[in-house]
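Participant: When you get a sec, could you give me coordinates for this:
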Amino acid sequence: MGCVLQLISSLTVGGSERLLINFAASCTPGEDIPQVFVVINDFFHPDLAAELSATGHPVYFLKRPPGNRNPRVILSLLNIIRRHDIRIIHAHDSGAKHFAMLSKLYRPMSVGYTIHNTGLVNAWDRVKLRLHQRFVDWNIAISAAVERECEAVKLKRLFKVHNGIPLATFDRVARQRRFGSPLRLINVARIYPKQKGQDILIKAVSLCAARGLDIRCDFVGSPPAGDESTLLSLKAQAIAENVADRIRFLCGRTDVCRPLDEADIFVLPSRFEGFGLVLLEAMAVGLPVIAADVDGPAELLVDGSNGIKFKVGSAEDLADKIAALVAQPELAAKIARTAKDFVTEFDIANMRDQYFGIYGQMMKAS
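Facilitator: Alright, predicted model coming up:
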């Protein structure tokens, strides 16, 4: 039958990396379609690497220094492909896609690519688009917003598959939120304000504090590898806004269940977002969520029903929505209950089964 190779550039703390580990854990070695996992670069969190290896699937770390062009890496990848009779490569980022396309030059395989964010395909120039259309046989869009962008550039064999989470893991920590003093906000995202909008949330915390609200906020996430300035800039902003004592940056955390369990409200202030996997995690533990009204989260949230939306980029509107939710604990509890019911359709098993359906189709087609 052959195997599927799951290919990713790095295994640092991030949404696509966590998704891949959860997918691996949802697959039963020896019973499902055989899966092999390869991490290309020498960027991986030891806890995440151990977690992926513990799933029981073949896992390889090529330890390529980023930017290195030594042919040893592609030769090692080709050896893995031959050893496991790989018929399909599923690439999860642009770097992985490039290695998948190179591998296809040496061995006929079906290559697929998951587009994990909005704006990605629109950034390709004509050459990149033609190469993608030539070497990538099928594409997965994680949301309707991403799907629309893919359709606009005429990507072939396009499937929409929502990301999933291991519901049982988050269900175990769900509890009733009490909105005590201090009020605890949480944001879980890569420390990358250009997209994730942490600066907007810091300003909103400052505005809430100025209104007399006893408030704290935890940012759980890490900056991109090699980025040493962004975190310092956000800490400087917190000092300038007089909320440094109300803000914590919890970097390098691979467990989000405990910080989520300790919070009262989850906030996603992204300027753009392909889906919003962390929203599902927050909903699953019973947190009311507030998110910017951008494409991915807008697909998940019905304002006032299973979440609250605020105007993109507006710290003032975000502060208003936080204060309004705190003033209506019954509404917050109702939103959390509705969200918890809503999220049941996003179990990782559903995503896995859709992936397997696509793999079966592509194996037959090739």
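Participant: going forward, measure contacts and count neighbours with C-alpha atoms only.
Facilitator: Noted.
Participant: which residues in this protein form strands?
Facilitator: Along the chain, counting by DSSP state E, strands occupy 3-8, 35-41, 59-64, 86-91, 110-115, 138-141, 158-160, 183-188, 215-220, 247-250, 265-268, 289-292, 308-310.
Participant: can you tell me how far the residue of the chain positioned farthest from its centre sits from P259?
Facilitator: Within the chain, the residue lying farthest from the chain centre (Cα atoms, centre = their mean) is G212, at 34.1 Å. Per Cα to Cα, to the nearest Å, G212 is found 24 Å from P259.
Participant: how about this one, so we can line them up?
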Amino acid sequence: MKKKRVLHILNELKASGAETMLYHAASYWADVGIECDILSTGENIGSYAQELKNAGYGVFHLHNNKRPDFFIKLRKLVCEGKYDVIHQHAEAGSYWTILSLSLLSLKIVRTIHSNFIFDGILRFKRKIQRQHLTLLGVQFVSISNSVAKNEFKRFGIETKLVYNWAALDYFNPPTEQERKNARATFGLNDSDIVMVSVGNCAYAKNHEAVLHALAKLSVNQLKYLHVGHEAEDGKEKLLAEKLGVNSKVIFAGKQDPLAALHAADFYVMPSRYEGFSIAALEALSTNLPSIFSDCPGLSDFDSFFPDLLYTDANAGNLHLVISKLIHDRDLYKLRAADYHTIAVEYFSIQKGVASYSALY
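Facilitator: Model (predicted):
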């Protein structure tokens, strides 16, 4: 039986979102009769390209400069690659990219990876474009209920729902020895109460809210462990010093987050908005009690994982929620004991690959 060939179109390839999902799913496509390649349309191919090549994908690079030569080269690549399905992930340039391929009689899938809060003329433009592509037969996909609701409310389109997935067989709850080793890695004592967050220090992540909350709490044992790229201007470190909490904060930089998750007592994510956070899913899969802001992309987890704690939308009351969790941390730890099992049931790689296979 001939395998179906799929070309995934993304921006510059980085270790986040759709790229990491594709990386972890690489060995699963063959089981459902699918071969996948990846096209980077960023100015640079991206730092994650080699990992995707090593995983078995064919990886190509065409910079989407919005000029005719890009669309000519794209069409040639698609025809020579004999693809059956185009899977467009990148938001930027997506309309014209899809339109340029619409006469090739291919199945086209367009995944929306975030809650795009476009307003004014840009909202009107995106609405017309999305509705036009829907009329042309493009299948739109949302990664969470909040994204689906946003697409319908803001742009007037119906979407299929396929949740993000994560490498849940890797993000397991720690054994006692694994937890002990992880805490030693970061120089943590048995008496330390450790909250962790994972993600780059971008505006959307709102990490400064954690530092402000830490300054308001008089819990001597409380430590904040952050994994991810720091802001280029070092503003989080400067804020920690200004607030007098720098001795309680560990900026661990970009690294595999598993050890930090195993070292922690609870996870905190005060984002301003998300699509459907893979970092949060990985944390939950290790059975960590978690605190999220009540924002699109994080509020979705509440219907799957019992006893999550939520701040208000801007995380202004984060210190109060942290205090509540610390006071009852044994109870919340007990209630989080089934999080890994829940994650596997609803957000496994196999489930996501099967859902996309059905759409292809």
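Participant: TM-score of the superposition?
Facilitator: After superposition, the two chains reach a TM-score (TM-score structural alignment, normalised by the length of structure 2) of 0.84; 343 aligned residues with a Cα RMSD of 2.9 Å.
Participant: one step back: may I see the strands of structure 1 organised as CSV, with distance to A204 of structure 1 and mean neighbour count added?
Facilitator: Below are the strands of structure 1 laid out as CSV (distance: least, Cα to Cα, whole Å; neighbours: other Cα atoms under 10 Å):
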stretch, distance to A204 of structure 1, mean neighbour count
strand 3-8, 35, 23
strand 35-41, 37, 22
strand 59-64, 41, 17
strand 86-91, 37, 25
strand 110-115, 31, 23
strand 138-141, 32, 23
strand 158-160, 34, 17
strand 183-188, 11, 23
strand 215-220, 10, 21
strand 247-250, 12, 16
strand 265-268, 11, 26
strand 289-292, 12, 25
strand 308-310, 12, 23
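Participant: May I see these arranged in JSON lines, with distance to K97 of structure 1 as well?
Facilitator: Below are the strands of structure 1 laid out as JSON lines (distance: least, Cα to Cα, whole Å):
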{"stretch": "strand 3-8", "distance to K97 of structure 1": "8"}
{"stretch": "strand 35-41", "distance to K97 of structure 1": "11"}
{"stretch": "strand 59-64", "distance to K97 of structure 1": "15"}
{"stretch": "strand 86-91", "distance to K97 of structure 1": "5"}
{"stretch": "strand 110-115", "distance to K97 of structure 1": "7"}
{"stretch": "strand 138-141", "distance to K97 of structure 1": "11"}
{"stretch": "strand 158-160", "distance to K97 of structure 1": "16"}
{"stretch": "strand 183-188", "distance to K97 of structure 1": "27"}
{"stretch": "strand 215-220", "distance to K97 of structure 1": "28"}
{"stretch": "strand 247-250", "distance to K97 of structure 1": "31"}
{"stretch": "strand 265-268", "distance to K97 of structure 1": "28"}
{"stretch": "strand 289-292", "distance to K97 of structure 1": "30"}
{"stretch": "strand 308-310", "distance to K97 of structure 1": "34"}
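Participant: hmm, back to that, identify the residue of structure 2 aligned to the residue farthest from the centre of structure 1.
Facilitator: For G212 of structure 1, the aligned position in structure 2 is occupied by V219, per TM-score structural alignment.
Participant: Quick one: residues contacting that match.
Facilitator: Counting by Cα atoms under 8 Å, 6 or more residues apart in numbering, V219 of structure 2 makes contact with nothing.
Participant: all helices for the stretch 101-250 of structure 2, in order.
Facilitator: With DSSP state H, counting those that start in this stretch as the criterion, the stretch 101-250 of structure 2 has helices at 120-135, 145-155, 176-185, 208-216, 235-243.
Participant: Take the ones you listed and write them to JSON lines, including distance to C79 of structure 2 and mean neighbour count.
Facilitator: Output for the helices of the stretch 101-250 of structure 2, formatted as JSON lines (distance: least, Cα to Cα, whole Å; neighbours: other Cα under 10 Å):
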{"stretch": "helix 120-135", "distance to C79 of structure 2": "21", "mean neighbour count": "14"}
{"stretch": "helix 145-155", "distance to C79 of structure 2": "31", "mean neighbour count": "19"}
{"stretch": "helix 176-185", "distance to C79 of structure 2": "50", "mean neighbour count": "15"}
{"stretch": "helix 208-216", "distance to C79 of structure 2": "48", "mean neighbour count": "19"}
{"stretch": "helix 235-243", "distance to C79 of structure 2": "48", "mean neighbour count": "15"}
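Participant: So for N54 of structure 2, which of those helices sits nearest?
Facilitator: helix 176-185 (28.1 Å; Cα to Cα).
Participant: Contact partners for F61 of structure 1?
Facilitator: If you count contacts by Cα under 8 Å, 6+ apart, F61 of structure 1 has them with V38, V39, I40, N41, D42.
Participant: and if we set it to 10 Å?
Facilitator: The contact partners of F61 of structure 1, by Cα atoms under 10 Å, 6 or more residues apart in numbering, come to S9, S10, L11, F37, V38, V39, I40, N41, D42, F43, F44, A49.
Participant: Map the first one onto structure 2.
Facilitator: To tie it back to what came earlier, the one meant is S9 of structure 1. S9 of structure 1 maps onto N11 in structure 2, by TM-score structural alignment.
Participant: circling back: for the match of G212 of structure 1, give its distance to K248 of structure 2.
Facilitator: With Cα to Cα as the criterion, V219 of structure 2 and K248 of structure 2 are 10 Å apart.
Participant: Give the buried residues for the longest helix anywhere in structure 1.
Facilitator: With secondary structure taken from DSSP state H, structure 1 has its longest helix at helix 348-365. Within helix 348-365 of structure 1, the residues scored as buried using 16 or more other Cα atoms under 10 Å are I348, A349, N350, M351, R352, Q354, Y355, I358, Y359, M362, M363.
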